[in-house]
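*Asks:* just a sequence and a predicted model for now, questions to come.
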Amino acid sequence: MTNLDGVFRREWGPAVAALARWSGDLTVAEDAVQEAFTEALRTWRRDGVPANAGGWIVAVARNRALDRLRRETLRPGKELAAVLDDITARTDRAGVPHRIRDDELRMMFTCAHPALDPQSQLALTLRLISGLTVTEIARALLQSEAAVGQRITRAKNKIRHANIPLRVPPPELLPERTPHVLACIYSVFTEGYWSTAGPSAIRDELCDEAARLAGELCALMPDLRDAHALAALVLLHDSRRSTRVDADGALIPLDEQDRRRWDRSRIARGLDHLRRAAGAIGPYLPQAVIAATHATAPRWEDTDWALICAAYDRLVTVTASPVAEANRALALGFRDGFDAGLAALDEIADDPRMVRSNTAASIRADLLRRAGRNVEAQHWYRQALEQAGSDPARQFLRRRISECAAPF
């Protein structure tokens, strides 16, 4: 039987977006899709997975939503009948809500409403669009699960009580909403490209979805340089996707990847978006420059670390992110020597925002290993292992620990 988790990851966002547009209620949409997946777990085990699994999920979710709306509404009968007639009129002949290509983009702009605080916007969108669990979102945002759960609940309640419309806003409102939409697309890609939990290091469906949504946003706003910067970043990173794991799903670090297998078409498209992004002021342009530097280097030894360090300097200025500073320290290690990288890493060692992340520990371990300080490297690899999310990440860190323990 097809892995239901894979179907869930692939179909959750489109189904919730379609049901939200159709019903006008995020909670109704999410609950209905969840019920549909619960029924799928029972039915598909017996009957097999249907050819159009997504259509099946949306159709069952629609029926569950209709049942709930009929059961819970307090409106007079004639008004309720009119509402249900209107909903039914927006379905196709097969009884499935008519799919519009920007359903998820519409959802993201809705969640980007200025009435919601930025952290709640991002958490809600990751839940509704990507289907990430509260645990996965908390790890991705470096927040507690309780805080993330409360943010999602409050955001949905705010949208409902304030009657925030589910739509792409008019042109005059786009500038205040787009930073969040960009952040959400990037977070979807990040979770797909470097999964925070589970058996796989990569979630192909999330990578594909992020690339699609970035392209949709560029088509919607062709003059938005930050959108092109994000599209460049996603495509350039994603060009390496097939070489990031081996046949057994084990992680392959960048310096060991077969560059002949990188997707040259995606690199070319990414570089085209990068050219159109010139002058962008957000955080995506310097990251795209870093990705482009790696993507165009013929060999690991040819990497232009000076250019990468300059891009990280810009990224740190724009974001003040300790994660960016930690990665900058690694780049400095390759440019100026590993001791210089370790000294730069010391500057953020006590930043409380890094408590829930193993990024600093992993980078410190890598710098120490490359400097030949294997005993110290083992300690920090073990520290990183304690906070590693996905199974391949843990396996990779165990491999590094074994390598550091091996006799010369």
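*Replies:* Cool, got the structure.
*Asks:* from here on, contacts and neighbour counts on C-alpha atoms
*Replies:* Noted.
*Asks:* identify each buried residue in the one helix or strand residue 63 maps to, please.
*Replies:* Assigned by DSSP states H and E, residue 63 falls within helix 53-72. Within helix 53-72, the residues scored as buried using 16 or more other Cα atoms under 10 Å are 53-62, 64-66, 69.
*Asks:* what lies in contact with stretch 76-87?
*Replies:* 22, 23, 66, 70, 73 (Cα atoms under 8 Å, 6 or more residues apart in numbering).
*Asks:* ok, 6 Å please
*Replies:* Residues outside stretch 76-87 that contact it (Cα atoms under 6 Å, 6 or more residues apart in numbering): none.
*Asks:* if you count neighbours, what's buried in that stretch?
*Replies:* Buried positions in stretch 76-87, judged by neighbour count with 16+ other Cα under 10 Å: residue 87.
*Asks:* adding another structure so you can compare the two:
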Amino acid sequence: MEESEVRRTIDTVWRMEAGRIVAAIAGIVRDVGQAEEVAQDALVAALEQWPRDGVPANPGAWLTTVGKRRAVDLVRRRQTGERVVEAIGRDLDEQITVDFDAAVEDRIEDDLLRLIFVACHPVLSPIARAALTLRLVGGLSTGEIARAFLTTESTVGQRITRAKQALADAGVPFEVPGPAERAERLGSVLEVVYLIFNEGYAATAGDDWMRPALCQEALRLARQLQGLMPGEPEVHGLAALLEIQASRLRARTGPDGEPILLNDQDRTRWDRLLIRRGLAALDRAATEHPGPYTLQAEIAACHARAHAPEETDWERIAALYAELARLVPSPVVELNRAVAVAQARGPAAGLEAARALSDEPALARYHLLPSVLGDLLAKLGRHDEARREFERAAALTGNARERELLLGRAAACADPPASTPPAGV
């Protein structure tokens, strides 16, 4: 195998196995910062040895074995002579083989779950949690994370360094929280995965409307959580939501990257396999009292089940948004409910619901509020008012593609306008 092919193999293995490798090492050193450094040492060893000796039969196991042995060496140097270190060393020699038996696999899966809970700890800001999770669990480089969030490598590097230091300063233990804390902490974990997906699905800034690579990373994390926490309905609810939303990615942009709104999408381009996976996950999420991600997945499923826009059950969607608003009160949820009301009962009813949100401080600079108002006003034939709202929305968005779309709708207000509300994309 040529050296360039070996390096590509290493990159692929690292992307797939980084989380499990770092988690296994962190289970020994009990510090995520040191665990990442040791894992990087194992990666360097692979870069040195595999081009010469060939790629091992189980490359992930090889990296984990090397990393864990180096971790034990690190602990031995740190605590020379202590019996606990000798015990760890004996345990490692007995339990780690290149083949990895089922018991060792189970322990690594446990460590991975611990790593996810640590990386998503509430002591960190949401963006810091997202960066650290993509780095430790997703195996992304600092440069890849920087490109995903449209910032510099130095900024991302500093953010990750500060996040690891904050975890160390707070004395965050390397463990899954007990039952009393788990619900709150699980909410933090799911929020991070949701944030990563949303930033990919509708980018807040930049020249591209979507960043599909971020969506794929979030989907991979959600699937991992399903395997690690099969008894948590909201884990399946989030996975269902992301699978169904991701099914539309190919249909959401045109040949030149221009946005295509929901009702204008070619539904034959929706990925039916992802829809089936999402609906299956939704079945697993079923509970008497569904959580916010499960409710959003139910809304997404209403769209997925409609083979044409006119088949969409907008009354059910409006009811689901009303239930979601009761569970997690939010003006953004109410705005989406207004869109559903407009579709189900006419633009005048939707406009009344949307206008009731005009004084909400949280929506003062949220571009989708004037965007929705513009669409509903245009449908009612009030084109001058609609144009002003579209122009206001265009001034508020940070995404270039979305700005072009909104300015185009503003310019078209003198003619029969498009009929799809931007909030339903």
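*Replies:* Looks like it arrived, so ask away. For clarity, every value in this text was computed on a predicted model and none was experimentally measured.
*Asks:* that older thread, which other helices and strands contact the helix holding residue 63 of structure 1?
*Replies:* helix 26-47 (3 or more Cα pairs under 6 Å, 6 or more residues apart in numbering; DSSP states H and E).
*Asks:* strands of structure 1, start to end?
*Replies:* Ranges of strands within structure 1: none, based on DSSP state E.
*Asks:* tell me the centre residue of it?
*Replies:* Taking Cα atoms, centre = their mean, the centroid of structure 1 lies closest to residue 188, which sits 1.7 Å from it.
*Asks:* quick one: map that residue onto structure 2.
*Replies:* Alignment note (TM-score structural alignment): residue 188 of structure 1 maps to residue 196 of structure 2.
*Asks:* before we move on, back to that, show me how far the helix holding residue 63 of structure 1 is from its chain's centre.
*Replies:* Relative to its chain's centre, helix 53-72 of structure 1 lies at 27 Å (Cα atoms, centre = their mean, to the nearest Å).
*Asks:* also compute the angle for it relative to helix 26-47, please.
*Replies:* 130 degrees (axes from the mean of the first three to the mean of the last three Cα atoms, to 10 degrees).
*Asks:* can you pull out the residues in contact with helix 53-72 of structure 1?
*Replies:* Counting by Cα under 6 Å, 6+ apart, 11, 15, 32, 33, 36, 96 sit against helix 53-72 of structure 1.
*Asks:* just give me the closest of those to residue 180 of structure 1.
*Replies:* Of all those, residue 180 of structure 1 sits closest to residue 15, with 21.4 Å by Cα to Cα.
*Asks:* now the closest one, nearest residue through space, not along the chain?
*Replies:* The shortest distance from residue 15 of structure 1 to any non-neighbouring residue, by Cα to Cα, 6 or more residues apart in numbering, is to residue 58 (5.6 Å).
*Asks:* which non-adjacent residue is nearest the equivalent of residue 232 of structure 2 over in structure 1?
*Replies:* Aligning on TM-score structural alignment places residue 232 of structure 2 opposite residue 224 in structure 1. Leaving aside its chain neighbours, residue 224 of structure 1 sits nearest to residue 218 (7.1 Å; criterion: Cα to Cα, 6+ apart).
*Asks:* in stretch 185-203 of structure 2, which residues are buried?
*Replies:* 185-186, 188-203.
*Asks:* contact partners of that stretch?
*Replies:* So stretch 185-203 of structure 2 is in contact with 120, 130, 209, 210, 211, 212, 214, 215, 218, going by Cα under 6 Å, 6+ apart.
*Asks:* report the two of those separated the most.
*Replies:* Farthest apart among the contacts of stretch 185-203 of structure 2 by Cα to Cα are 120 and 209. That separation is 26.5 Å.
*Asks:* sorry, back to before: what's the most distant pair in the buried residues of helix 53-72 of structure 1?
*Replies:* Spatially, the most separated pair among those is 53 and 69, at 24.2 Å (Cα to Cα).
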